[in-house]
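**Q** Got a sequence here, can you build the structure:
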Amino acid sequence: MSYPVAISASTAATRLANRRGANDIFLAGEGVEFLFFIAATEKRRESYRVPRARVFDTANNPKIPARDLQHKELKLSAWAVDHGVPSARPEQLVVQDGYPVLITEIIDDDGTPLDQHAVGAVLAQMHQQEPPIDEASQHANIYRYLGQRISHRYSRLSAQHQMPSLPQETALIALLEKSLRRVSLLHMDIRRQNIRVIDGAPKALIDWSNALTAAPEVELARIQEYSAITENGLDYTDIVEGYRRESGVVDESTAAWRILRLDAALMLAGVFTSVSPREELAQLFLGRTCELLREL
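**A** Here you go, the predicted model:
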């Protein structure tokens, strides 16, 4: 079946709402890859997670079909709800004008500042759960994957920007495998925009597209880099304090920690130099990348 190229993601969302008898729809949020709409029928409200494209081809998601990320969101958000992790319950995955659209329950957000200790506690509780079996098997060679990802992202950035040298990929992988032991399901995109909040309390983690099964340090290292972006609304120190109060363990003393922060900084530098260009943040994370490379 073919679909008109001119149909936009927003138009597809409106058509879906009309098809489902919704009398009102509006854009409630947007990210680099997805748009989030809220639609209302006579009896209920529902949320649509709509990809901006049918296939993503960016520095961080090269040639990834949107349906793959939607299936992942469906599976992992359902796992989260079933394991006591605050998340929006998925309801149905449908195709509208060629766009795979995930319909979910609505979790409201009152716009209050996020309780940093509370989100740390949520992450600690999640990291103490047994990860889904299929996710764990999919990422059996997670540190090899991370080493390869770091090398790939470094090569793309260093082709355009002058940077210190990167250690051999095999050396990176060996350090990660030596230092990191436990494995947990990680959300990997924790920021205020992806958390529904009421009175400061995290009521739902949304957008599980970047989730991995790996050591919790991988998640915390990314949060530390994310916290440098004001609009992300994160305080790394308070998050870790809340994390440790709930028996979460994170070791920042290993050589692996700098490698994990480098992985996050490289990703952010790639986003802000190409996918979503922002000069100030591009310079910030290019600088962070260089600083971390010099520390390795």
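**Q** Only C-alpha atoms from now on, for both contacts and neighbour counts.
**A** Noted.
**Q** residue contacts, the residue with the largest distance to the centre of the chain?
**A** In terms of distance from the mean C-alpha position of the chain, E42 ranks first, at 33.2 Å (Cα atoms, centre = their mean). Taking Cα atoms under 8 Å, 6 or more residues apart in numbering as the contact definition, E42 lies against 22-23.
**Q** just to confirm, which helix or strand has it in it?
**A** Under DSSP states H and E, no helix or strand contains E42.
**Q** Also P202?
**A** Using DSSP H and E, P202 sits within strand 201-205.
**Q** Toward the C-terminus, what is the element adjacent to that strand?
**A** Using DSSP H and E, the helix or strand that follows strand 201-205 in sequence is strand 212-214.
**Q** which residues in the stretch 151-296 of the chain form helices?
**A** 169-179, 216-226, 236-245, 255-270, 279-295 (DSSP state H, counting those that start in this stretch).
**Q** coming back round to it: contacts for the strand holding P202?
**A** 85-88, 107, 114-115, 118-119, 190, 194-197.
**Q** The same query, at a cut-off of 7 Å, please.
**A** Contact with strand 201-205 is made by 86-88, 107, 114-115, 118-119, 194-197, as judged by Cα atoms under 7 Å, 6 or more residues apart in numbering.
**Q** do stretch 152-159 as well
**A** Identification of contacts with stretch 152-159 by Cα under 7 Å, 6+ apart yields L266.
**Q** Just the buried residues of it, please?
**A** Neighbour-count burial for stretch 152-159 flags 153-154, 157 (criterion: 16 or more other Cα atoms under 10 Å).
**Q** and if you look at stretch 201-218?
**A** Buried-residue list, stretch 201-218, by 16+ other Cα under 10 Å: 201-209, 211-218.
**Q** Compute the first-to-last residue distance for it.
**A** 24 Å (Cα to Cα, to the nearest Å).
**Q** between the helices of the stretch 151-296 of the chain, which gets nearest to N61?
**A** helix 255-270 (10.6 Å; Cα to Cα).
**Q** Here is the second sequence; please produce its structure so I can put it next to the first one:
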Amino acid sequence: MTDGPAEHSAQASAAAELAAERGWQTPRPLARGVEFVVFATTAPHLGDVVLRVPRARVFQTANNVGVSAERLLEQEYVLGHWLRDRGFPVAEPVELLGGRDGIPVLVSRFVESDGSAPHWEQFGALLARLHQAGPPDFVPVLQYGLELPELIARRLPERYARLRAFDPAIPEIPAAPEISDRLRAASSGRSLMHLDPRRQNLLCRSRRVAALIDWSNTLIGDPRMELARLTEYAAIEENGLDAPSILRGYSAVAGPPARSPAADLLYRLDTAVMLALVFRSVAPDPLLGHAQVDRVLALTKEMETVW
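**A** Take a look at the predicted model:
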């Protein structure tokens, strides 16, 4: 995923200014995504750390409108400590700072990775343990104070309407009250979900997960949503996932998830629409954009048989 030179320079300047103020080594680019750029540096008394710098103070994308970068970083900080205290592998947050022009910067401990893929069944077991841990006592930023059925019933039609602006031939979907009713009836509990389980968010050593990173998309609700999203992600080769092995590892710990065809399709559609908007608008990719619109069409067609 690429970004413009001016945009990248702004994030690098913010990281460099913060490092200079604190007497840290000059930061070097480590990773970049749609909303954040990550730099690595070395700090006295802390050792190797990473700086997570947002591309904007408030994100305005087709998927996330008016989302505060500072609130997402606060969530990463709080949740990172909550997970670490319960034995989950994360990049330990150190400090949330105000950087250049008031842009927030999250400082976390650097996690060494050898680039290996995890044992996928072990990763599935990790997700199962996460879902069994019970939810933390806070509301995720992107949950907007809603329970999951009401959240999906609100955001899926909103995002779907934005996608139809690109592709008017996409058929209509059920109304919000019908969506929330189906999801409430099928809900299997309230779990913390990561919801961005791509290979790029798994830092591994010797095929063991050393850290599961980037908790911006986290929600609390029916854990089947995580499994539906994972399966949709796995269809995109660059996400690097072995879904069958992950699901085997998950089922070995938590048992096979109870099936609810309508709810599963809604969770899959929520993912497919989000990805279609990413590849049509946020980070345009003609091939993936076309493929994801086709996927949305396939899911809406399948929904006709279970609705």
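**Q** sorry, back to before: could you measure the residue farthest from the centre of structure 1 against V240 of structure 1, distance?
**A** To V240 of structure 1, E42 of structure 1 is 44 Å away according to Cα to Cα.
**Q** try V32 of structure 1
**A** According to Cα to Cα, V32 of structure 1 stands 27 Å off from V240 of structure 1.
**Q** Looking at those two, which is more packed in?
**A** Just comparing V32 of structure 1 and V240: by other Cα atoms under 10 Å the higher neighbour count belongs to V240, 24 against 10.
**Q** shouldn't that one be in contact with A118?
**A** No. With contact defined as Cα atoms under 7 Å, V240 of structure 1 does not count as touching A118 (10.2 Å).
**Q** give me every residue that touches the aligned residue in structure 1 for G249 of structure 2.
**A** When structure 1 is aligned by TM-score structural alignment, G249 of structure 2 is paired with G242. With contact set as Cα under 7 Å, 6+ apart, G242 of structure 1 has these partners: 117-118, 120-121.
**Q** now, among these, which is nearest to K63 of structure 1?
**A** Nearest to K63 of structure 1 among those: G120, at 33.2 Å, using Cα to Cα.
**Q** ok, how many other residues are close to the alignment partner in structure 2 of the closest one?
**A** In structure 2, G120 of structure 1 lines up with G124, judged by TM-score structural alignment. G124 of structure 2 is flanked by 25 other residues according to other Cα under 10 Å.
**Q** Show me what whichever strand or helix holds G124 of structure 2 is packed up against.
**A** Counting by DSSP H and E, the element that carries G124 of structure 2 is helix 120-132. Packed against helix 120-132 of structure 2 by the contact rule (3 or more Cα pairs under 7 Å, 6 or more residues apart in numbering; DSSP states H and E) you find strand 191-193, helix 243-254.
**Q** Give me the mean distance between the first one and structure 1.
**A** I take that to be strand 191-193 of structure 2. With mean Cα distance after the TM-score superposition for structure 1, strand 191-193 of structure 2 departs from structure 1 by a mean of 0.4 Å once superposed.
**Q** and if you look at the longest one?
**A** For helix 243-254 of structure 2, the mean deviation from structure 1 after alignment is 0.9 Å (mean Cα distance after the TM-score superposition for structure 1).
**Q** Okay, angle between that helix and helix 224-234 too, please.
**A** Angular relation of helix 243-254 of structure 2 and helix 224-234 on a 0 to 180 degree scale: 160 degrees, by axes from the mean of the first three to the mean of the last three Cα atoms, to 10 degrees.
**Q** Could you pull out the buried residues of helix 243-254 of structure 2?
**A** In helix 243-254 of structure 2, residues buried by neighbour count (16+ other Cα under 10 Å) are 243, 245-251, 253.
**Q** can you check stretch 174-185 of structure 2 too?
**A** For stretch 174-185 of structure 2, the neighbour count (16+ other Cα under 10 Å) marks 176, 179-180, 182-184 as buried.
**Q** In TSV, list the residues you listed along with distance to L83 of structure 2.
**A** Shown next, in TSV, are those (distance: Cα to Cα, whole Å):
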residue	distance to L83 of structure 2
A176	33
I179	31
S180	29
R182	31
L183	27
R184	27
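**Q** how about those, which pair is most distant?
**A** Of all pairs in the buried residues of stretch 174-185 of structure 2, the most separated under Cα to Cα is A176 and R184 at 12.2 Å.
**Q** Can you name the residues that contact A91 of structure 2?
**A** 108-111, 211, 213.
**Q** what do you get if the cut-off is 8 Å, keeping everything else the same?
**A** Neighbour list for A91 of structure 2: 80, 108-111, 211-213 [criterion: Cα under 8 Å, 6+ apart].
**Q** Under the alignment, what does it map to in structure 1?
**A** Checking TM-score structural alignment: A91 of structure 2 goes with A88.
**Q** quick one: its match from V95 of structure 1, how far?
**A** For A88 of structure 1 relative to V95 of structure 1 (Cα to Cα), the value is 20 Å.
**Q** Same check on R222 of structure 1?
**A** The value you get for R222 of structure 1 to V95 of structure 1, if Cα to Cα is used, is 33 Å.
**Q** And these two? Which one has more around it.
**A** R222 (22 against 13).
**Q** Find the nearest non-adjacent residue to that one, please.
**A** Nearest-residue entry for R222 of structure 1: A264, 5.2 Å, with adjacent residues in sequence omitted and distances by Cα to Cα, 6 or more residues apart in numbering.
**Q** Can you give me the neighbour number for the corresponding residue of structure 2 for that neighbour?
**A** Residue pairing (TM-score structural alignment): A264 of structure 1 is matched to T271 of structure 2. By other Cα under 10 Å, 23 other residues sit near T271 of structure 2.
**Q** for C204 of structure 2, same thing?
**A** 21.
**Q** Matching it against structure 1, which residue comes up?
**A** Looks like C204 of structure 2 aligns to V197 there (TM-score structural alignment).
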